[in-house]
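# Starting from these lines, generate the structure:
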Amino acid sequence: MAAQYDLLVIGGGINGAGIARDAAGRGLSVLLCEKDDLAQHTSSSSTKLVHGGLRYLEHYEFRLVREALIEREVLLGMAPHIIWPLRFVLPHDEGLRPAWMLRAGLFLYDNLGGRKLLPGTESVDLTRPPHRDILEDRLKRGFAYSDCWVEDSRLVVLNAMDARERGADIRTRTEVVSLTRGASSWTAVLQDSAGNQEVSARAVVNAAGPWVDNVLSSAIPGKEHRNLRLVKGSHLIVPRLYDGEHAYIFQNGDGRVLFAVPYEYDYTLLGTTDERFEGDPNDIAISDHEARYICDAMNEYLKVDITPGDAVSSYAGVRPLYEDNSSSDSTVTRDYVFELDREGGAPILSIFGGKITTFRKLAEHALERLAEVGLKGRSAWTSTAPLPGGAFAADGVARFRAELGKRYPWFPARGLTRLMRAYGTEVFDILGNATSPADLGHHFGSDFYEAEVRYLREQEFAVTAEDTLWRRSKLGLHLSAVEQQAVADWLEQTLA
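As a prediction, the model looks like this:
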C-alpha cells in the first residue's frame, strides 16, 4: 500500500523547506521531495541578504517592502548564527538619483517596517577614512543604513532539519516523475537511485522554482502553463577589495544597483545582474557579458579597478519570477503569487516568485490557502520558534563566541567563529567533548575535520563534496583542489 501524507511538497529550495517546516509544526504529515540537493539551485545563488529591497520602493511595491522589513528582524531573532546585521554605505553620485530622493527613500525604509533592533540611517562623509581610500575622489557624501546578511543555503537546510524534527519526511535526490489527481488525493510516483515508489497526498504544494510550470504540466495536462519569467542573476567572488565589515551599494547608470559585500574573510562578493534566461535551469553559469558588466559597474566607484580575470569564483542562478508582463527584467515583481487549483479533485498550490526574506510569511500564507480547501492544522507558530542552532539572543553572539573560546581554546580562533556562524548551538554536536584536534578525526585542511563532515552527512542531508564544501559551507574557497578531492574520496568510501 502506498504511503499516505497530508501534504506533498515538491521542491527543496527556501519556499519548499519553509512550507514543509510550517506544515509539520501544525501537525500535518508532510513529505518533501527535491530532485537534487537542498538549495542546489536558486536558493544558494542569491546575494545572501535579508533585506527589504530598497530599490523596490521606486516601483511602489510598498506591501512587499514592508513585509520584508518586518520579517528581517523576525528572521534575525530566529537564526542569529546564520543571519547578522550588516551596514551598507550608499554613495550619492551626481547625475543619478538625487540626494533628496535617496534620503527620502531611506527615511521610508527606516520607518515602514517598525525597525527595532537595527540602527537607522545616517549621513556619511566619504572624504574621510575608510571610504576616502576605497572610493573614487568625486564621491563626497553618502548614506549608511542597515540590512542583514544570511547564509542562504544554510537557511534552507536548517528549515529542512527542523521540519524533519517535527515529523516531516525529507527526501533529497528524489524526483516526482508523475502526478495523478483523484477526487480527494494525489498519487505521485517518486524516483530515486533505488527506483520508483508510489505515494499519495491530500494536497500538493508545487514549490519547484524554475520548474514550477513543468510540474503543473505534469499535474494538469492539456493546459498551457506559462507563468514564469526566468531572470538570471550572477555574482563574482574576488580577493578582498577593502578593509572593514561594511558593504557598499552602488547605483549604476542603467538604474540598477549592485553590491560589494565582505565575504568569507578573504574575499568580496560582487553582484548582481538581471538577464532574461530561456535555457536549461540545470545548466547556469555567468556569461562573459555579465562578468564585464559587474566589473565595469564596480570600477565606476572603486579606486582599485578589477577585471573578470581577478575572480577566484563565480556563481549564477535564475529567479523564477511571476510573469507580470513588465517591460524590464529588473522591474518585474519580486513579490510572490499563489495559484490554487482544485478543479476536478484534490488541490495543488503553486508558488511563483518570492524572496528569501519573506519565505516564512509566504509559508504562513500558503498554509492559510490550503486550510481554505480543507487541509487544516494547528495555528501559525513559526514567528517565535528558533531554527536549529539559533536558540540564543541576537545580541548574545559575542557572549556565545566567548563561551566557545573558553571551552575549546585549542581550536583555531577563526575556525571557531566559522563553526559558530554556521551551526550556532549545534556546534556542540560537532566538537562535543573533544580536547584536541586529534579527537576530531581526519584533518582535511584549514579548520575542517572529519567530525564536521560526519555531522553534515548524518544531520544535514549532505551526500557529495559539493553539498559539503559549497552549500553547507563555503570551504571550497579555502581548501586546495587536493584537499577537496580528499573530502570527496572520504564521502564516497563511507557511503559505499
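# hey, let's count contacts and neighbours off CA atoms from now on
Noted.
# Now L419. Nearest residue, chain neighbours left out?
Leaving aside its chain neighbours, L419 sits nearest to V427 (6.4 Å; criterion: C-alpha to C-alpha, 6 or more residues apart in numbering).
# Check the secondary structure at that neighbour for me.
Following DSSP: H, G, I helix; E, B strand; the rest coil, the label given to V427 is helix.
# cool, K406 as well?
K406 - assigned by three-state DSSP - is helix.
# burial measure for it, as a count.
Neighbour count for K406, taken as other C-alpha atoms under 10 Å: 9.
# Please apply the same query to the one 10 residues further on.
Burial measure for L416: 19 neighbouring residues, criterion other C-alpha under 10 Å.
# The residue nearest to L419: what's it in contact with?
By C-alpha atoms under 8 Å, 6 or more residues apart in numbering, V427 lies in contact with 389, 419-420.
# Neighbour-wise, which one of these leads?
Within those, L419 tops the neighbour count with 24 neighbours, counted by other C-alpha under 10 Å.
# so that residue is in which element?
helix 413-423 (DSSP states H and E).
# tell me what that helix is packed against?
When contacts are defined as 3 or more C-alpha pairs under 8 Å, 6 or more residues apart in numbering; DSSP states H and E, helix 413-423 sits against helix 397-407.
# Here is a second sequence; please produce its structure as well for comparison:
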Amino acid sequence: MTQETQTPQFDLLVIGGGINGVGVARDAAGRGLQVYLCEKDDLAQHTSSASTKLIHGGLRYLELYDFKLVHHALQEREVLLRSAPHIIHPMRFILPHHKALRPKWMIRIGLFLYDHLGGRKLLPSSNGVDLKNHVAGLLLKERYSAGFEYSDCWVHDAKLVVLSAMDAEARGATIRTHTRCISLIRHGKHWCATLKDERDGGTFEVQAKTVVNAAGPWVEKVLSLGINADETHGVRFVKGSHIVVPKLFDHDYAYIFQHTDGRVLFAIPFEHDYTLLGTTDIELDKLPEIVAINQGEVDYICRAVSEYFRKPIDPESVVWSFSGVRPLYDDAASNASKVTRDYNLHLDQRQAPILSIYGGKITTYRKLAEEVLDMLSECMKIEGTAWTSSSHLPGGDIANGNFGLFLSQCSRRYPWLNKKLLLDYAGHYGTCIHQLLDGCASEADLGDHFGGELYEREVRYLITYEYAESAEDILWRRTKQGLRLTAEEVGKLENWINSNSKASG
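Below you'll find the predicted structure:
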C-alpha cells in the first residue's frame, strides 16, 4: 500500500472491532462524528464470538450483589431484542433445584429480583416447575424433581458485532478490518496513528481528535504504543471455553445447572442439530498467542453437566469447541468467577483525549457505547444526543418484532426455498433476506453449493456486505456452517474465495 499524500483526519479513531468497539463507532457515527475503526483481525474474531451466545441479566451476579450490572443488563435485554429480533430470540431456561446447594427460598428471591430489576415487558416471568411432569425434566436424573423456569435471550454474538459495524458504516463510519495500529502519538490536540494493513504489510497514517481504545484483551498493549498515557488500570485474563455436542434433547428449553464449585453451566439448543455446553473460568497470567480449550476443561464441562442428565456426556462426543479470553477489569476479587463482568471507562483528557475500555459484556455493549459518547461529549463538543435505544440493526426492522409472522411472510414470498434454508436466511438476515435473494426464483439461482446449507449467493453477500474475507470468517463467525462441511468442502470454498478475490483484484 502506498503512503497517502494527505493524512485523512477524523473526529474519532476506534481501535478494536469487537462488540464494544463497533458499538462505540456506531453510536458516534449516528451523532454526526467522522469515525475510523481499525481491527487487526476479523470483526468479532476473539472474545466477542466466544460467548455463551446469551443476552441476559446474569442471574448468578445477584449472588455477588452486583445489582447495578444486573439492572442495566436486564434493561438492555429488551432494548436489544427490539433492535434485532432476527438474531436475538427469547428463550426459556430450566434451573433444576440441587438440594445440596442453594435453598429454594434463595432461588425464589433471586428470580423475583430478576423479574423486576429491569422493568421486564416483553418476556414472561419466572415460575416453579414440577420436573417430573415437565418435558425438560424427562432427561434429568430422578433426584431433580423440582426446579424453576425463567426467561433470557439467545443471540448470534458475532453477527451482532457485524451488524453494528454495518450500521456504523451506513452512517458514515470507516470500518477497516485486518488493520493493526502500530503507533499512536499525541501531537498537541490530535492523535497521529500509524496503521498497518495485515494483508500486504503496507502502512499509512490517520489523524484523529480523540481515540477510543476498545482493544479488549490488548487494551494495555495499545496504551503502550508510545503515547505516554496514564498508568493502566489492570486487566485480568479469564479464559472461557465451550463445547458443542450432537443434540441432547428435542425441546426448545435451555438449562442452567448449579455446580458444586459455585459456578453455573449452560446447556443450550444450538444450530438445530447440536447442544452448546459451557462455560469455564480459568485465570491466565498472560495473554496466550493461541486460545484453545484443553482436555481438563472438556472433562470439567462434561462431568459437571453429567451430574444432571441421565445420560452422561462423553468427551469423545464433542464435535466442536471454542475458547475466548475475557478481558475483565481487575477489581481484586480472589476468584476468577467472582471478578466483575461490569465495565470500567478511563478517560485521559491531557490535550488530545483517549478513552480506554476495561471489561464489559456483550449484553451491555450498547449502554457502554452510549456512556462512552456521553463522557466524550464535553471535551469533543458533541452536539448529537443518544439515539441507539430506539433504533434497529440492519435486518431488524421486523414489524412489531414478530419473527414468526415475518417467517410466514417470507415463506409465501419464497415458496421455492426449502424450510431449513428459509429459517436459516430469515434468522441470519432478517429483512435483508430480500437483498440476499434479489433476482432469485429457484434454488438453482443460489449458485454453487459448497455443502451443508451454504450456497454461492450467501457467500457473495457476506463478502460484499459483511466484511468476510476467508472461509473461517464465513463458516464460523458469519454462519456456523463449519459444523456441517467436510474438509473437502471447506477446501472447495477456500479455492472459490481465492479465485474470485484474484479475479476482482
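# And the strands in the stretch 401-505 of the second structure?
449-451, 454-455 (DSSP state E, counting those that start in this stretch).
# Please apply the same query to the stretch 151-300 of the first structure.
169-172, 175-181, 186-192, 195-206, 228-239, 247-251, 257-263, 267-271, 275-276.
# So which bits of stretch 287-298 of the first structure are buried?
Within stretch 287-298 of the first structure, the residues that qualify as buried are 290-291, 293-298, counting by 16 or more other C-alpha atoms under 10 Å.
# Y144 of the second structure maps to what in the first structure?
With TM-score structural alignment defining the correspondence, Y144 of the second structure maps onto L139 in the first structure.
# how big is the angle separating the helix holding L419 of the first structure from helix 397-407?
Relative orientation of helix 413-423 of the first structure and helix 397-407, computed by axes from the mean of the first three to the mean of the last three C-alpha atoms, to 10 degrees: 120 degrees.
# What residues in the second structure pair up with helix 413-423 of the first structure?
Matched against the second structure by TM-score structural alignment, helix 413-423 of the first structure falls on residues 419-429.
# about what we covered before: comparing the strands of the stretch 401-505 of the second structure, which comes out most buried?
Counting by mean count of other C-alpha atoms under 10 Å, strand 454-455 has the highest mean neighbour count of those, with a mean of 20.
# Tell me the gap between it and the middle of its chain.
Centroid separation between strand 454-455 of the second structure and its chain, computed with C-alpha atoms, centre = their mean, to the nearest Å, is 23 Å.
# For that strand, give me every contacting residue.
Strand 454-455 of the second structure is contacted by residues 446-449, 481 when judged by C-alpha under 8 Å, 6+ apart.
# and with 10 Å instead?
421, 443-449, 474-475, 479-482, 484-485, 493 (C-alpha atoms under 10 Å, 6 or more residues apart in numbering).
# Q349 of the second structure -> the first structure?
Alignment note (TM-score structural alignment): Q349 of the second structure maps to R342 of the first structure.
# With P327 of the second structure instead?
By TM-score structural alignment, P327 of the second structure lines up with P320.
# List the residues that contact its match.
42, 208-212, 227-232, 277, 281, 334, 336, 351-354.
# Wasn't it part of a strand?
Yes - counting by three-state DSSP, P320 of the first structure is found in a strand.
# how much space between it and E300 of the first structure?
Going from P320 of the first structure to E300 of the first structure by C-alpha to C-alpha, to the nearest Å gives 30 Å.
# now H59 of the first structure
Counting by C-alpha to C-alpha - H59 of the first structure and E300 of the first structure are separated by 25 Å.
# give me the number of residues near the counterpart of A170 of the second structure in the first structure?
Aligning on TM-score structural alignment places A170 of the second structure opposite E165 in the first structure. Counted with other C-alpha under 10 Å, residues neighbouring E165 of the first structure total 14.
# doesn't A24 make contact with E165 of the first structure?
Yes - with contacts counted by C-alpha atoms under 10 Å, E165 of the first structure reaches A24, the gap being 8.9 Å.
# any common contacting residues for those two?
Shared contacts of E165 of the first structure and A24, defined by C-alpha under 10 Å, 6+ apart, are absent.
# Tell me who's in contact with the closest residue to the match of Q349 of the second structure other than its chain neighbours.
Excluding the flanking residues, the one nearest R342 of the first structure by C-alpha to C-alpha, 6+ apart is I348, at 6.5 Å. By C-alpha under 10 Å, 6+ apart, the contact list for I348 of the first structure reads 7-9, 181, 185-186, 202-206, 216, 219-220, 339-342, 370.
# if you set the cut-off to 6 Å instead, what comes out?
By C-alpha atoms under 6 Å, 6 or more residues apart in numbering, I348 of the first structure lies in contact with 203-205, 340-341.
# Need the buried ones from those residues selected in ChimeraX.
If you want just the buried ones from those in ChimeraX, going by 16+ other C-alpha under 10 Å, the selection is:
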select :203,204,205,340
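# List just the nearest of the contacts of I348 of the first structure to E151 of the first structure.
The closest of the contacts of I348 of the first structure to E151 of the first structure turns out to be V205 (C-alpha to C-alpha; 24.8 Å).
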